[in-house]
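Colleague: A structural model of the following input is requested.
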Amino acid sequence: MPYELEKRLVVGLSSSALFNLQEANEIFREKGEQEYREYQRDNQDKTLLPGVAFPFVRRLLKLNELRPSDPLVEVILLSRNDPDTGLRVLNSIEHHGLGITRAAFLQGKSPGGCRL
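Modeller: Below is the predicted model of the structure:
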């Protein structure tokens, strides 16, 4: 459940830091966007493995257990995917039980200057 962001630690995080997207990124670079989209759709129910920031984010979100009704931390996922291909990321967040409730799928645009 999203909360107001005032009085919270807000962390923006890329999907490629949270999950290991190396295989998908190789497909994008070698075969192009259309093959990448098909690959992500075909694998949307296959859970992504943790990426380099995963352990940190999991520990950070554990702080919310101290104050469940008024969480201390809000992690916002920023992804260059579109919502359709980002479904695999959202499914993986749910599978891993991460309390991430906000995501911005930027459809190839840079997250710099993104207002959430």
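Colleague: make it CA atoms for all contacts and neighbour counts henceforth
Modeller: OK.
Colleague: now do the strands in the protein.
Modeller: 9-14, 73-79, 102-105 (DSSP state E).
Colleague: pick the most deeply packed of those.
Modeller: Stretch with highest mean neighbour count among the strands of the chain: strand 73-79 (a mean of 21; mean count of other CA atoms under 10 Å).
Colleague: about what we covered before: quick one: closest of the strands of the chain to residue 32.
Modeller: Of all those, it is strand 73-79 that lies closest to residue 32, at 17.5 Å by CA to CA.
Colleague: the inter-axis angle of that closest one versus strand 9-14?
Modeller: Angle of strand 73-79 versus strand 9-14, following axes from the mean of the first three to the mean of the last three CA atoms, to 10 degrees, is 20 degrees.
Colleague: which residues does strand 73-79 contact?
Modeller: Residues outside strand 73-79 that contact it (CA atoms under 8 Å, 6 or more residues apart in numbering): 5, 8-16, 57, 60-61, 63-64, 86, 100-107, 111.
Colleague: again, 7 Å this time
Modeller: Residues from elsewhere that reach strand 73-79, judged by CA atoms under 7 Å, 6 or more residues apart in numbering: 8-15, 61, 64, 100, 102-106, 111.
Colleague: go on, stretch 105-116?
Modeller: 78-83.
Colleague: okay, buried residues for it please.
Modeller: Across stretch 105-116, burial judged by 16 or more other CA atoms under 10 Å covers 105-106, 111.
Colleague: centre of the chain to it, how far?
Modeller: 13 Å (CA atoms, centre = their mean, to the nearest Å).
Colleague: how long is it from one end to the other?
Modeller: Taking CA to CA, to the nearest Å, stretch 105-116 runs 11 Å from one end to the other.
Colleague: let's see this one next, to set against the first:
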Amino acid sequence: MAISSRALFDFEAENAVFEAGDAAGYMALQLERLEQVAGPGVALPLIQKLLAFNTEAAHRVEVVIVSRNDPVSGLRVFHSAVASGLRLERGVFTQGREPYRYLRPLRANLFLSANDADVRAALLDGFPAAHVYPDSMHAANAHPAEVRIAFDGDAVLFSDEAERVFQRDGLALFHQHEQAHSRVPLSAGPFKSFLEALHRLQQADAPMRLRTALVTARSAPAHERAIRTLMSWNIHVDEALFLGGLDKGPFLAEFEPDFFFDDQTGHCRSGAQVGPTGQVLAGVVNEA
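Modeller: The predicted structure is shown next:
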């Protein structure tokens, strides 16, 4: 998987200098702090747990820093990674240019970034990608031997074809449509391939376990099509929450995910109050 430096470490103070238009000042600040270990970013616990699937006998997870940082600032990123116990060997630092272009040769299964433009470009190029909310609540440390990942359904695991019906015709006709198509699998969404990669990890004999959840605003009778779609892919999720429009935050607080992926801003803001969250900037609700 590919991850930006701001998703992995807390570079928000330094980024504020860059966003103010002072690129030279940003580079100087990073150079000044070269030996200073950066604080944990919102995705650090997820990366630590995923790397724990690697053993001496099997290398299952590769994490690559893909960043708009300059190469000198990249030294601080690697220094901070070592201090955090992360075994990272590869990095791409483009000094302001679009780093998503390197996802294809990296064969990335996931791209996490705090830059929404890079996320949109990666999604358009066919890669699972999410805009990390840097101010998300950090993951609880209650499950050190288990990775927990929660996904929304429409426009994330599934295509947005049903969401378009809802947006156009309203809830009643959406339910009629989904009931009539309950045995017709939904097309794949941007995160199907990432779920498949996680499913492979679940089969591994590793010291780390993996638990997944579908957390969706769907309710009966629209639930059936979602489950049957997963069945048609020969993939199961450990938990499925059909919330019928209820606030997702309290349910995510109980699941305690290491990361939650959703396409809608409201759900992401709710999720970010209880745990690490990334917005999948795809589908009809994210069209300009």
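Colleague: related to what we said a few turns ago, tell me which of the buried residues of stretch 105-116 of structure 1 is nearest to residue 52 of structure 1?
Modeller: The closest of the buried residues of stretch 105-116 of structure 1, once distances to residue 52 of structure 1 are taken by CA to CA, is residue 111, at 19.2 Å.
Colleague: map the closest one across to structure 2 for me.
Modeller: Taking TM-score structural alignment, the alignment pairs residue 111 of structure 1 with residue 99 from structure 2.
Colleague: tally of neighbours for the aligned residue in structure 1 for residue 6 of structure 2?
Modeller: Correspondence of residue 6 of structure 2 to structure 1, assessed by TM-score structural alignment: residue 16. Residue 16 of structure 1: 21 surrounding residues under other CA atoms under 10 Å.
Colleague: repeat for the one 10 residues further on
Modeller: Look at residue 26 of structure 1: counted by other CA under 10 Å, it has 12 neighbours.
Colleague: give me the neighbour count for the counterpart of residue 24 of structure 2 in structure 1.
Modeller: Using TM-score structural alignment, the partner of residue 24 of structure 2 in structure 1 is residue 34. Counted by other CA under 10 Å, the residues lying close to residue 34 of structure 1 total 11.
Colleague: do residue 167 of structure 2 as well
Modeller: 12.
Colleague: and the strand or helix carrying it, which stretch of structure 1?
Modeller: Residue 167 of structure 2 is part of helix 161-169, with elements assigned from DSSP states H and E. Alignment note (TM-score structural alignment): helix 161-169 of structure 2 is unmatched in structure 1.
Colleague: buried ones in stretch 37-51 of structure 1?
Modeller: So, applying 16+ other CA under 10 Å, buried residues of stretch 37-51 of structure 1: 37, 39-41, 44, 47-48, 50.
Colleague: now tabulate those residues in TSV and tack on distance to residue 71 of structure 1.
Modeller: Shown next, in TSV, are those (distance: CA to CA, whole Å):
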residue	distance to residue 71 of structure 1
37	35
39	36
40	32
41	33
44	29
47	26
48	26
50	23
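Colleague: what's the closest of the residues you listed to residue 27 of structure 1?
Modeller: Taking the buried residues of stretch 37-51 of structure 1 together and measuring to residue 27 of structure 1 by CA to CA, the closest member is residue 39, at 8.0 Å.
Colleague: from residue 14 of structure 1, how far out is the closest residue to the closest one other than its chain neighbours?
Modeller: Sequence neighbours aside, residue 24 is the residue nearest to residue 39 of structure 1 in space, at 7.4 Å (criterion: CA to CA, 6 or more residues apart in numbering). Separation of residue 24 of structure 1 from residue 14 of structure 1 (CA to CA): 15 Å.
Colleague: one more: residue 56 of structure 1?
Modeller: Taken as CA to CA, the span from residue 56 of structure 1 to residue 14 of structure 1 is 13 Å.
Colleague: list residues touching both of those two?
Modeller: With CA under 7 Å, 6+ apart, residue 56 of structure 1 and residue 14 have no common neighbours.
Colleague: which residues in the stretch 101-250 of structure 2 form helices?
Modeller: In the stretch 101-250 of structure 2, the helices defined using DSSP state H, counting those that start in this stretch lie at 103-106, 116-124, 161-169, 171-180, 192-202, 223-232, 249-255.
Colleague: closest one to residue 150 of structure 2 among those helices?
Modeller: helix 249-255 (8.1 Å).
Colleague: Provide the aligned range in structure 1 for the following helix or strand past that closest one.
Modeller: Sequence order places strand 259-262 as the next helix or strand after helix 249-255 of structure 2, per DSSP H and E. Across structure 1, nothing matches strand 259-262 of structure 2 (TM-score structural alignment).
Colleague: could you do stretch 37-50 of structure 2 as well?
Modeller: Under TM-score structural alignment, the match for stretch 37-50 of structure 2 is residues 47-60.
Colleague: give me the distance from the matching stretch to the chain's centre.
Modeller: Stretch 47-60 of structure 1 has its C-alpha centroid displaced from the chain centroid by 10 Å (CA atoms, centre = their mean).
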